[in-house]
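>>> Following is a predicted model, sequence given first.
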Amino acid sequence: MRQASPLPSDLVARYRDWRATRYEEKRGRYAQLASEGQRPHAMVISCCDSRVTLPEMFGADPGEFFVHRNIASIVPPHDPGAQRHCTSAAVEYAVSVLQVPHVLVIGHSGCGGVQGCHDMCAGLAPALEAEGSMVGRWLDVLRPVYARTIDVDPALRLGAMERAGVLISLENLLSYRFVQAPVAAGRLRLHGLWTDIASGVLEEYDATSGTFVPL
């Protein structure tokens, strides 16, 4: 593979610093994980956005969270005809093999994926509408949130769509039989969260009130 290149020197320096400091502090924990395998407390589904720092916001140690990241924290609906579904496979592994007791879906402020979905639905993103756009086809899953937020103040709409996108993913999780059964039995709980990048505020969806409330 001739196109593979050496790591940039700053990344090499960061790795060496981590290896000499933070890794050394938890050397015993890493050795335990290597020999015993993982038993994460929860699965976290979050956005690829580099500003979303997970699982750091929960102060997690190695081995505590099974983390899957994708554009806009989307969980697609169950589709037995799909050839490849990375997110669906990750959820199946976490729930069926690792048997995590919790799945957290976390949206965030300023989400470019949600902005892209908004622009597609508003006719402002022809590149995403193109048949060959993989990003556009991924964001199609979020199209229902545009209709759900049609009456929201335009200044607040993107934030409303970000939160509604979390709910879409929670609904889609329940389209999988391997999620339905443990949820019905009380062995698995689903959680919807949204975080504001600037303030660090984390909101949780409250099913009783039907709203997101700060923790």
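Perfect, thanks for sending it.
>>> CA only for contacts and neighbour counts going forward, please
OK.
>>> how far does the helix or strand where residue 104 lies sit from the chain's center?
Secondary structure assignment for residue 104, by DSSP states H and E: strand 102-108. Between the centre of strand 102-108 and the centre of its chain there are 6 Å (CA atoms, centre = their mean, to the nearest Å).
>>> now the helix or strand just after it against strand 102-108, angle please.
Note on strand 102-108: by DSSP H and E, the next helix or strand toward the C-terminus is helix 112-121. Calculated by axes from the mean of the first three to the mean of the last three CA atoms, to 10 degrees, helix 112-121 forms an angle of 60 degrees with strand 102-108.
>>> Mind listing residues that contact helix 112-121?
71-72, 125-126, 128-129, 136, 139-140, 142-143, 146, 158, 161-162, 165 (CA atoms under 8 Å, 6 or more residues apart in numbering).
>>> among those, which ones are buried?
Buried subset of the contacts of helix 112-121 (neighbour count, 16 or more other CA atoms under 10 Å): 71-72, 128-129, 136, 139-140, 142-143, 146, 158, 161-162, 165.
>>> nearest to residue 215, of these?
Nearest to residue 215 among the buried ones among the contacts of helix 112-121, counting by CA to CA, is residue 162 at 17.5 Å.
>>> next up, a second structure to put side by side with the first:
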Amino acid sequence: MSDTDFEGLIEGYQRFREHGWAEQRARWAELAEGQRPRVMVIACSDSRVDPAQIFDVSPGEIFVVRNVANLVPPFETSAGHHGVSAALEFAVTQLEVPEVVVMGHGACGGVKASLVRAFRDAPPGEGGFIADWVHLLDTARDKVVAAHGTTDEAAHALELEGVKLSLANLRTFPFVAEREKAGTLRLRGAYFAIADGVLHVLDEAEQEYAPAA
């Protein structure tokens, strides 16, 4: 990317238009008629963990929601703007994806903010939005801090616990719980370690992560 960031994006688009789009023109024509993604991935907004790159998928294969710390809020019907909930509802009830994956990652800034209570008293625009969002991790945070304090080890532990929390919150959505019980929807947890590039998959029965085969 060039020193002028947007110009760098345009240069990237031109390469894509010349190669990626042109070489898959039939695929793009098919996608123009509609999408049928195989999996929904809920991942972090962090620039280092692009799900499409990590899973090496083609356009149209995954439906992606990204936010700070890859969080899923619990099912709520209060007034407000529920972006993650809307995307989840669309993917599960309209696109009928058969799987939803929550993917955490190493060195997550949002998780670190939760751990050290960064921006705790900051107003919106100065960190308040961040603090309010990562407040979703408080239950997991308290558990981790009790065991590890606020060390680097604790940050890693909270990254792993955050995925489990989001999976638990997914199951508070009636349309998710119903489909999981019926066997038409499967929930999965994963964790990408940036430093070594290894993807770890959660075994929910054992509550442990292991490197993907």
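Received the coordinates, thanks. These numbers come from a predicted model, not from an experiment.
>>> Structural similarity score between the chains, please.
Once superposed, chain against chain, the TM-score is 0.91 (TM-score structural alignment, normalised by the length of the second structure); 204 aligned residues with a CA RMSD of 1.6 Å.
>>> sorry, back to before: helices - which of the buried ones among the contacts of helix 112-121 of the first structure land there?
128, 129, 136, 139, 143, 146, 158, 161, 162, 165 (DSSP state H).
>>> How about residue 154 of the second structure: what's its closest non-neighbour residue?
Closest residue to residue 154 of the second structure apart from its sequence neighbours, by CA to CA, 6 or more residues apart in numbering: residue 148 at 5.1 Å.
>>> Can you tell me the number of residues neighbouring the counterpart of the one you found in the first structure?
Using TM-score structural alignment, the equivalent of residue 148 of the second structure in the first structure is residue 152. Counted with other CA atoms under 10 Å, residues neighbouring residue 152 of the first structure total 13.
>>> Name the SS class of residue 152 of the first structure, please.
coil (DSSP: H, G, I helix; E, B strand; the rest coil).
>>> Compute the distance between the equivalent of residue 117 of the first structure over in the second structure and residue 180 of the second structure, please.
With the correspondence set by TM-score structural alignment, residue 117 of the first structure lines up against residue 114 in the second structure. In this view, residue 114 of the second structure and residue 180 of the second structure are 30 Å apart by CA to CA, to the nearest Å.
>>> In the second structure, which residue is most central in space?
Against the mean C-alpha coordinate of the second structure, by CA atoms, centre = their mean, the closest residue is residue 43 at 1.5 Å.
>>> So that residue lies in a strand, does it not?
Yes: counting by three-state DSSP, one finds residue 43 of the second structure located in a strand.
>>> Identify the residue of the first structure aligned to it.
That one, residue 43 of the second structure, aligns with residue 46 by TM-score structural alignment.
>>> What's the average distance for the strand holding residue 104 of the first structure when superposed on the second structure?
In the superposition against the second structure, strand 102-108 of the first structure averages 0.2 Å from its aligned positions (mean CA distance after the TM-score superposition for the first structure).
>>> Which residue range of the second structure does that strand align onto?
Against the second structure, strand 102-108 of the first structure falls on residues 99-105 (TM-score structural alignment).
>>> Buried residues, the matching stretch. List them.
Those buried within stretch 99-105 of the second structure under the rule 16+ other CA under 10 Å are 99, 100, 101, 102, 103, 104, 105.
>>> One more: stretch 46-55 of the first structure?
46, 47, 48, 49, 52, 54, 55.
>>> With stretch 136-154 of the second structure instead?
Buried residues in stretch 136-154 of the second structure, counted by 16+ other CA under 10 Å: 136, 137, 140, 141, 144, 145, 149, 150, 154.
>>> With stretch 168-178 of the first structure instead?
For stretch 168-178 of the first structure, by 16+ other CA under 10 Å, it's 168, 169, 170, 172, 173, 174, 176.
>>> Also stretch 181-198 of the first structure?
Neighbour-count burial for stretch 181-198 of the first structure, counted by 16+ other CA under 10 Å, picks out 182, 183, 188, 189, 190, 191, 192, 193, 194, 195.
>>> tell me which element the counterpart of the fifth one in the second structure falls in.
Under the alignment (TM-score structural alignment), residue 190 of the first structure pairs with residue 187 in the second structure. When elements are defined using DSSP H and E, residue 187 of the second structure is found to belong to strand 186-193.
>>> Now that strand on the first structure. Mean distance?
Using mean CA distance after the TM-score superposition for the first structure, the mean distance for strand 186-193 of the second structure is 0.4 Å.
>>> Counting by contacts, list what that strand packs against.
If you count contacts as 3 or more CA pairs under 8 Å, 6 or more residues apart in numbering; DSSP states H and E, strand 186-193 of the second structure packs onto strand 99-105, helix 152-170, strand 198-203.
>>> residues contacting residue 133 of the first structure?
Contacts of residue 133 of the first structure (CA under 8 Å, 6+ apart): residue 127.
>>> how about the nearest residue to residue 169 of the second structure, chain neighbours excluded?
In space, residue 169 of the second structure is closest to residue 74, 4.6 Å off (CA to CA, 6+ apart).
>>> That neighbour: what secondary structure?
Per three-state DSSP, residue 74 of the second structure ends up coil.
>>> Per the alignment, it pairs with which residue of the first structure?
Using TM-score structural alignment, the equivalent of residue 74 of the second structure in the first structure is residue 77.
>>> wait, doesn't that match sit right on residue 168?
No: between residue 77 of the first structure and residue 168 there is no contact under CA atoms under 8 Å: 9.1 Å.
>>> Leaving out sequence neighbours, find the closest residue to the counterpart of residue 121 of the second structure in the first structure.
Residue mapping for residue 121 of the second structure onto the first structure gives residue 129, with TM-score structural alignment as the criterion. Excluding its sequence neighbours, the residue lying closest to residue 129 of the first structure (CA to CA, 6+ apart) is residue 136, at 6.0 Å.
>>> Please consider this matter closed, and thank you.
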